[in-house]
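Q: requesting a structural model of the entry that follows:
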Amino acid sequence: MARSLHGLVFAPVADQAPGQVGTRTRFTYHEKDGEVWAEYAGGDVVRGFLVGTREGDRLDFRYVQLKTDGGTSSGHCRSAVVELPDGRVRLEETWEWESQTGRGTSVVEQVAEPDGD
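A: A predicted model of the protein is given here:
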């Protein structure tokens, strides 16, 4: 069975365009019975939420975020769940804005757990 995302914290490996998710953004994921959701914040994002489903190693979700400039934006994302050689998890994402023009790909990786856990 695929590893649960519940309680895992992820960070982007690279910055996106200004006003979007960046390397200072942190996502805290939750998962239960095929449902996935997360809260995120950091960098140009004051607060963001995503909600969707997981089927095997695939996620399909919608996201909405409030930016530091007071603007909001939303979109749709599909992600592949990949286990890294060191045991952490990577999400390889393909996303498209629904509230504005734009689409792309990004990668977020699990933040290493503190030593001693």
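
Q: okay, CA-based contacts and neighbour counts for the rest of this
A: OK.

Q: show me what contacts the residue positioned nearest the centre of the chain?
A: Central residue of the chain (CA atoms, centre = their mean): F27, 5.6 Å from the mean position. F27 makes contacts with 9-11, 38-41, as judged by CA atoms under 8 Å, 6 or more residues apart in numbering.

Q: swap the cut-off to 7 Å and go again
A: 9-11, 38-40 (CA atoms under 7 Å, 6 or more residues apart in numbering).

Q: for the comparison step, fold the sequence that follows:
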Amino acid sequence: MARSLDGLVLAPVADQAPGQVGTRTRFTYHEQDGAVWAEYAGGDVVRGRLVGTREGDRLDFRYVQLKTDGGTSSGHCVSTVVDLPDGRVRLDETWEWESRRGSGTSVVEQVTAHGH
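A: As a prediction, this is how the structure comes out:
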């Protein structure tokens, strides 16, 4: 199993649709006893939170976010934790909005101190 996500900072590798998370968004993850949660912000997101569970290399969580235009939105995401060859962590995500229409996939990768 991949290592704990606790304390890791991850960022999307590509921008999503306008008004959603993008490469300027940063997710700070926490993990304890099978629970995962994170705060995120940046780009079009003023403040976001996610909370859920981890079983093995599978995350299952819901997220809610406040955007710069004052709108809020929420959804459900299932992610697979992948260990990268350079020792960083990647999450392969499949998500679906619950507060509005839409779904998709995204990839976030660990951000290291020297900017990768």
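
Q: could I get the full set of strands for structure 1?
A: With strands called from DSSP state E, structure 1 shows them at 9-12, 26-32, 35-42, 45-55, 58-67, 72-83, 89-97, 103-110.

Q: out of the contacts of F27 of structure 1, who has the most neighbours?
A: Using other CA atoms under 10 Å as the neighbour criterion, F10 leads the contacts of F27 of structure 1 with 24 neighbours.

Q: doesn't Q110 make contact with that residue?
A: Yes - with contact defined as CA atoms under 7 Å, F10 of structure 1 reaches Q110; the gap is 4.2 Å.

Q: would you mind measuring from the aligned residue in structure 2 for G87 of structure 1 to A2 of structure 2?
A: Under the alignment (TM-score structural alignment), G87 of structure 1 maps onto G87 of structure 2. Distance, G87 of structure 2 to A2 of structure 2, by CA to CA, to the nearest Å: 10 Å.

Q: could you do W97 of structure 2 as well?
A: Counting by CA to CA, the gap from W97 of structure 2 to A2 of structure 2 is 27 Å.

Q: neighbours of the nearest residue to E35 of structure 1 once chain neighbours are set aside, just the number please.
A: Distances taken as CA to CA, 6 or more residues apart in numbering place T53 nearest to E35 of structure 1, at 4.5 Å, with adjacent residues excluded. Residues within reach of T53 of structure 1, counting by other CA under 10 Å, total 18.
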